[in-house]
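[1] what's the 3D shape of this:
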Amino acid sequence: MRLLIAEDDTRLLKSLKHIFESNQYMVDAVSNGIDALTYAESEEYDGLIFDIMMPGLDGIDVLKRLRENGVSTPALFLTAKTEIYQRVEGLDAGADDYLPKPFSTPELLARVRAMLRRRDNYAPDLCKFRGLTLNRSTYELQFENEKIALSGREYQIMEMLMERPNFVIPIDDFISHVWGWESDVDVSVIWVHISNIRKKLVSIKAKVEIRFIRGAGYKLEEIQ
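    All right, here's what the predicted structure looks like:
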């Protein structure tokens, strides 16, 4: 899962980024409303976490513009403002939830998990293809009685492949979804992660493989 966090308190922003990355989320972090709007318009995110009071544009204005432009990515507001009318204003702007500061880390993570479960393209905890199961809660691959854990990047790549089996996914799509649309990560990094996933598939004797299509990308398919 990939999140965009917008918060103008640099210390809190750094803390939030650490919290979510420690829990296997991919995170982009910005500190003003203009950047939040620009990043969120890419629609590369599974969830948005916005502060309301930010320079440039406040969080409510950012979300209003996103919703007007058809961006339906679920959003959670984090703010010190707790008055009822401000909560209503945020929800009316298109937010899915609202969490006032200060908040506990367990509640924040639970709210975000709930928000992501409610999104239109809700994905169940288990993603399956030809007997292979990807557990979105434990980041494990399982085939029959064999299990193996994936790293955060490996999980993100495998999730993309298992959501669209037998479909060729361009390398640029992996880079933008897993590392961010402004990333300058080298393509060789993708090769390394794919190679590691292939070894793990072999180790659990899965009957699927990741096939490279020259000039196109990668796809997950059943071993014939």
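[2] CA only for contacts and neighbour counts going forward, please
    OK.
[3] Run through the strands of this structure in chain order.
    Remark: strands assigned in the chain by DSSP state E are 2-6, 26-30, 47-51, 75-79, 97-100, 126-129, 132-135, 140-143, 146-149, 208-213, 217-222.
[4] All the helices of this protein, residue numbers only.
    Taking DSSP state H as the criterion, the chain carries its helices at 10-22, 33-40, 59-68, 84-92, 105-117, 152-163, 171-174, 187-203.
[5] between the ones you listed, which one is nearest to Arg2?
    Among the helices of the chain, helix 152-163 comes nearest to Arg2, with 8.8 Å by CA to CA.
[6] and the angle for that closest one with helix 187-203?
    Computed by axes from the mean of the first three to the mean of the last three CA atoms, to 10 degrees, the angle separating helix 152-163 from helix 187-203 equals 70 degrees.
[7] elements contacting helix 152-163?
    For helix 152-163, the contact count by 3 or more CA pairs under 8 Å, 6 or more residues apart in numbering; DSSP states H and E identifies strand 126-129, helix 187-203, strand 217-222 as packing neighbours.
[8] Can you say which of these is packed in most?
    Mean neighbour count (mean count of other CA atoms under 10 Å) peaks for strand 217-222 among the helices and strands packed on helix 152-163, with a mean of 19.
[9] chain center to that one: distance?
    Taking CA atoms, centre = their mean, to the nearest Å, one finds strand 217-222 lying 21 Å from the centre of the chain it belongs to.
[10] same question, stretch 61-71
    Mean C-alpha position of stretch 61-71 versus that of the full chain (CA atoms, centre = their mean) differs by 19 Å.
[11] for comparison, sequence B:
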Amino acid sequence: MNRLLIVEDETSLTSVLQRGFEAEGMRVDVASRGDEGLRLALEGEYDAIILDIMLPGLNGYRVCAGIRAAGLWTPILMLTAKDGEYDEAEGLDTGADDYLTKPFSYLVLQSRVRALLRRASRGRPERIEVGDLVLETAARRCVRAGREIPLTAREFDLLAVLSRTPGTVVPKSALLEEVWDLPGEGDPNIVEVHISALRRKVDRPFPGKLLHTERGLGYRVLATDTGAAESVRDATSTR
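    Now for the predicted structure:
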């Protein structure tokens, strides 16, 4: 049975979400304050967390940051009444895996939560190398130039998809389907926000550029500083 934590101060919304997910067979805990939600997240073992941004006590950004600082990488879907790229980026930078802007459809939220649960539970062990970047999918570990880089579950999945076919341009639609499990129905802006977050973590602190945008086409990973033919290697330990 999956365990879900909902941290939301709108009691009517919380009640609807709790009844809905419990009807699906999940065990649901709720908190109406940020400090209470952080305490529950640190004490319990949850499979996913739905976290509002505007909360009494501690806001959602600080709750998310506190969870990640404790070394917990439970998938977090952040809810926001705001609608702007910088708000989304701030949520992702603090460690959220996905976001949803209010008002939203319960069916959309349900789909997003299921996608997070599926992606957290599946995946073959791999070691992927592109230039000085190493991804270990079993441990969900990202290392570049010997330096470990903490990534959210969604960021890791996105980087892994791009890195498995280095040099190949992957369209946003394909990334939405592969990473978000949203074939033909996802917002392409969510891909742009996550790519931006990845660039801040994986590219900017290092001299060589790995993430490349092909305008109108999509994105690709390529170690251009050392040459694609010599620098790219994708080795899998289990196929």
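[12] now what about the TM-score between them?
    Between these two chains, after superposing, the TM-score reads 0.53 (TM-score structural alignment, normalised by the length of structure 1); 122 aligned residues with a CA RMSD of 1.2 Å.
[13] circling back to that earlier point, which of the strands of structure 1 sits closest to Met158 of structure 1?
    Using CA to CA, the strands of structure 1 put strand 132-135 closest to Met158 of structure 1, at 8.0 Å.
[14] ok, the spatially most central residue of structure 1 to Leu16 of structure 1 distance?
    Closest to where the C-alpha atoms of structure 1 average out (CA atoms, centre = their mean) is Arg2, at 1.7 Å. Noted for Arg2 of structure 1: a distance of 13 Å to Leu16 of structure 1, by CA to CA, to the nearest Å.
[15] go on, Val192 of structure 1?
    29 Å.
[16] cool, and Arg119 of structure 1?
    Remark: distance between Arg119 of structure 1 and Leu16 of structure 1 (CA to CA) = 21 Å.
[17] between the two, which one's more packed in?
    A count of neighbours by other CA atoms under 10 Å puts Leu16 above the other of Arg119 of structure 1 and Leu16, at 20 against 16.
[18] dump the residue contacts of the more buried one.
    By CA atoms under 8 Å, 6 or more residues apart in numbering, Leu16 of structure 1 lies in contact with Ile5.
[19] what about it, distance to Met162 of structure 1?
    For Leu16 of structure 1, the distance to Met162 of structure 1 equals 29 Å [CA to CA].
[20] list the contacts for the closest residue to Thr80 of structure 2 other than its chain neighbours?
    Closest residue in space to Thr80 of structure 2, ignoring its immediate chain neighbours: Thr101 at 4.9 Å, by CA to CA, 6 or more residues apart in numbering. Listed by CA under 8 Å, 6+ apart, the contact partners of Thr101 of structure 2 are 79-83.
[21] Which contacts among these does structure 1 share?
    Using both residues aligned by TM-score structural alignment, their matches' CA atoms under 8 Å, structure 1 keeps these contacts from those: 79-83.
[22] Most neighbours among these, which one?
    Counting neighbours by other CA under 10 Å, Leu79 leads the kept ones among the contacts of Thr101 of structure 2 with 24 neighbours.
[23] any idea how far the nearest residue to that residue once chain neighbours are set aside is from Arg220 of structure 2?
    The shortest distance from Leu79 of structure 2 to any non-neighbouring residue, by CA to CA, 6+ apart, is to Asp52 (4.5 Å). According to CA to CA, Asp52 of structure 2 stands 32 Å off from Arg220 of structure 2.
[24] residues making contact with stretch 87-98 of structure 2?
    Residues from elsewhere that reach stretch 87-98 of structure 2 (CA under 8 Å, 6+ apart): 61-62, 64-65, 68, 75-78, 99, 151-155, 193-194, 196-197.
[25] which of the residues in that stretch are buried?
    With burial defined by 16 or more other CA atoms under 10 Å, the residues of stretch 87-98 of structure 2 counted as buried are 87-89, 91-98.
[26] In TSV: these, plus distance to Leu211 of structure 2.
    Below are these laid out as TSV (distance: CA to CA, whole Å):
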residue	distance to Leu211 of structure 2
Asp87	22
Glu88	20
Ala89	17
Gly91	21
Leu92	18
Asp93	17
Thr94	21
Gly95	20
Ala96	21
Asp97	19
Asp98	20
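[27] which of the kept ones among the contacts of Thr101 of structure 2 sit farthest apart?
    Leu79 and Asp83 (10.5 Å).
[28] Just want to know which of Asp52 and Arg220 of structure 2 has more residues nearby.
    Comparing Asp52 of structure 2 with Arg220 by neighbour count (other CA under 10 Å), the higher total belongs to Asp52, at 28 against 21.
[29] okay, now the nearest residue to Thr11 of structure 2 once chain neighbours are set aside: neighbour count?
    Closest residue to Thr11 of structure 2 apart from its sequence neighbours, by CA to CA, 6+ apart: Ser32 at 7.6 Å. By other CA under 10 Å, 18 other residues sit near Ser32 of structure 2.
[30] I figured Ser32 of structure 2 hits Val7, correct?
    Yes: if you go by CA atoms under 8 Å, Ser32 of structure 2 and Val7 touch, sitting 5.8 Å apart.
[31] could I get the kept ones among the contacts of Thr101 of structure 2 as CSV with distance to Trp180 of structure 2?
    Below are the kept ones among the contacts of Thr101 of structure 2 laid out as CSV (distance: CA to CA, whole Å):
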residue, distance to Trp180 of structure 2
Leu79, 16
Thr80, 19
Ala81, 21
Lys82, 21
Asp83, 20
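[32] any idea which of these is closest to Arg147 of structure 2?
    Leu79 (31.7 Å).
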